[in-house]
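A.B. asks: got a structure for you, letters missing:
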């Protein structure tokens, strides 16, 4: 899958470090708290919270951590986080969408703008690159869950719109409003997914050369290191050969 799969590879590479894993848990906790605060603190009654909890479980986040994040939503001293989105251009004509949860818009905007400017890109205005993406629901399963035919049949029965299968796994797309219903149906037939979230899928992708890819990965690493940044989406495509060269 263009953009996202390469970003996922980066996350896997970085996830081997304890510091990065701690940072990932912090981001997952923040999303759980925000989801619980926006609706019922019960995953069965709150679709967004259920998706956030499932995402945390997929990353082996301890149950105690998940419950603490839910409990923070009703605490008197709970922080108030705001959802913000930034758009910009990276090296090689790539387009980037950055989603964040922040309690200080000025701080986050400054950090994101600096990350772009120091790594071969520039932050654009709202809507500057969004037109090149489609907002969809994303569900991912590992290849071990079954062959393409099995997953395709399950996805069709669940009401999914599209499926892409490779040797690495299965990517299932849904309409945004159908994500919770489809993921719940798939959980009954295939088990818990690795990823369940709203995504920005690029309509057209750009191929990155080695130099551009190296700078782009530094940009993504810098953005991902920011505690406020939750997810990063791009329209880039990096070949396996270049990824191997860059380590």
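C.D. replies: Thanks, I have it. No experiment lies behind these values; they were computed from the predicted model shown.

A.B. asks: going forward, measure contacts between C-alpha atoms and count neighbours the same way
C.D. replies: Will do.

A.B. asks: and stretch 113-123, how far out from the chain's middle?
C.D. replies: Put simply, stretch 113-123 sits 20 Å off its chain's centre (Cα atoms, centre = their mean, to the nearest Å).

A.B. asks: okay, pairing it with this:
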């Protein structure tokens, strides 16, 4: 129960920072701000209360709001697993020190910019409610909007991946087609994955878990199979 609440609090904090960055960049009106529309959608997907979303937008419009900067850190977990850490921070000195500490304590090492990013493909990932659509037909309809992959997750929802540069086009195409969007996120998918024995994989996942608990960390991507 406590773990679930911790996870929910972390998701709310992450979306709150995304809202702050989106509002600072393009204003508080979702109709004119695709990034803010994405925040609304993702807030709904994790059951973030509407009043909390509106409070985050209001805070982002204030003069004393923290200016969050999006910073990416790259490194290696134990056993050579590549890790890419996306952060949103108002204090990069604190964040880099904490991220380095997590890597060091768990037997990994923080690398230079560009050291592992090339191992990941940045994509837009959309989760769509499956309402009996024909996947092959949908694939043909979306190919002109940057579609890279289409499939289903374990719950039967449709997962659509588009090139990062086509995120806006795909988002609009799905809206125009009247599909029910559950969430939309920017993700980094490993080009190749590495399989490890269970005990070694556990060490990697302990580092990932530790990074994900850090208040400045938004998302962690890795190439462990």
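C.D. replies: Yep, it's here. For clarity, every value in this text was computed on a predicted model and none was experimentally measured.

A.B. asks: longest strand anywhere in the first structure?
C.D. replies: strand 133-142 (DSSP state E).

A.B. asks: helix or strand next in line after it, which one?
C.D. replies: Remark: after strand 133-142 of the first structure, the chain's next helix or strand is helix 148-158, criterion DSSP states H and E.

A.B. asks: which positions within that following helix qualify as buried?
C.D. replies: 148, 151-152, 154-155, 158 (16 or more other Cα atoms under 10 Å).

A.B. asks: which SSE is the counterpart of residue 11 of the second structure in the first structure in?
C.D. replies: Using TM-score structural alignment, the partner of residue 11 of the second structure in the first structure is residue 24. Element membership of residue 24 of the first structure [criterion: DSSP H and E] is helix 18-38.

A.B. asks: that helix against the second structure, how far on average?
C.D. replies: Comparing helix 18-38 of the first structure with its match in the second structure after superposition yields a mean distance of 1.1 Å (mean Cα distance after the TM-score superposition for the first structure).

A.B. asks: what does the following helix or strand past that helix contact?
C.D. replies: With elements assigned by DSSP H and E, the helix or strand that comes after helix 18-38 of the first structure is helix 47-58. The contact list for helix 47-58 of the first structure (Cα atoms under 8 Å, 6 or more residues apart in numbering) reads 25, 28-29, 31-32, 35-36, 39, 41-44, 63, 66, 180, 192-197.

A.B. asks: against the second structure, where does helix 47-58 of the first structure fall?
C.D. replies: By TM-score structural alignment, helix 47-58 of the first structure lines up with residues 34-45 in the second structure.

A.B. asks: next, the buried residues of that stretch.
C.D. replies: Judged by neighbour count using 16+ other Cα under 10 Å, the buried positions of stretch 34-45 of the second structure are 34-43.

A.B. asks: then stretch 105-113 of the first structure?
C.D. replies: 105, 108-109, 111-113.

A.B. asks: let's see which of these end up in helices.
C.D. replies: Per DSSP state H, helices hold the following members of these: 105, 108-109, 111-113.

A.B. asks: wait, what's in contact with residue 7 of the first structure?
C.D. replies: Here residue 7 of the first structure is in contact with 232-233 (Cα under 8 Å, 6+ apart).

A.B. asks: and the helix holding residue 24 of the first structure, how far from the chain's centre?
C.D. replies: Taking Cα atoms, centre = their mean, one finds helix 18-38 of the first structure lying 12 Å from the centre of the chain it belongs to.

A.B. asks: what's it packed up against?
C.D. replies: When contacts are defined as 3 or more Cα pairs under 8 Å, 6 or more residues apart in numbering; DSSP states H and E, helix 18-38 of the first structure packs onto helix 47-58, helix 63-72.

A.B. asks: show me what contacts the residue lying closest to residue 26 of the second structure once chain neighbours are set aside?
C.D. replies: Among residues not flanking residue 26 of the second structure along the chain, residue 33 sits closest, at 5.8 Å (Cα to Cα, 6 or more residues apart in numbering). By Cα under 8 Å, 6+ apart, the contact set of residue 33 of the second structure is 22-23, 26-27.
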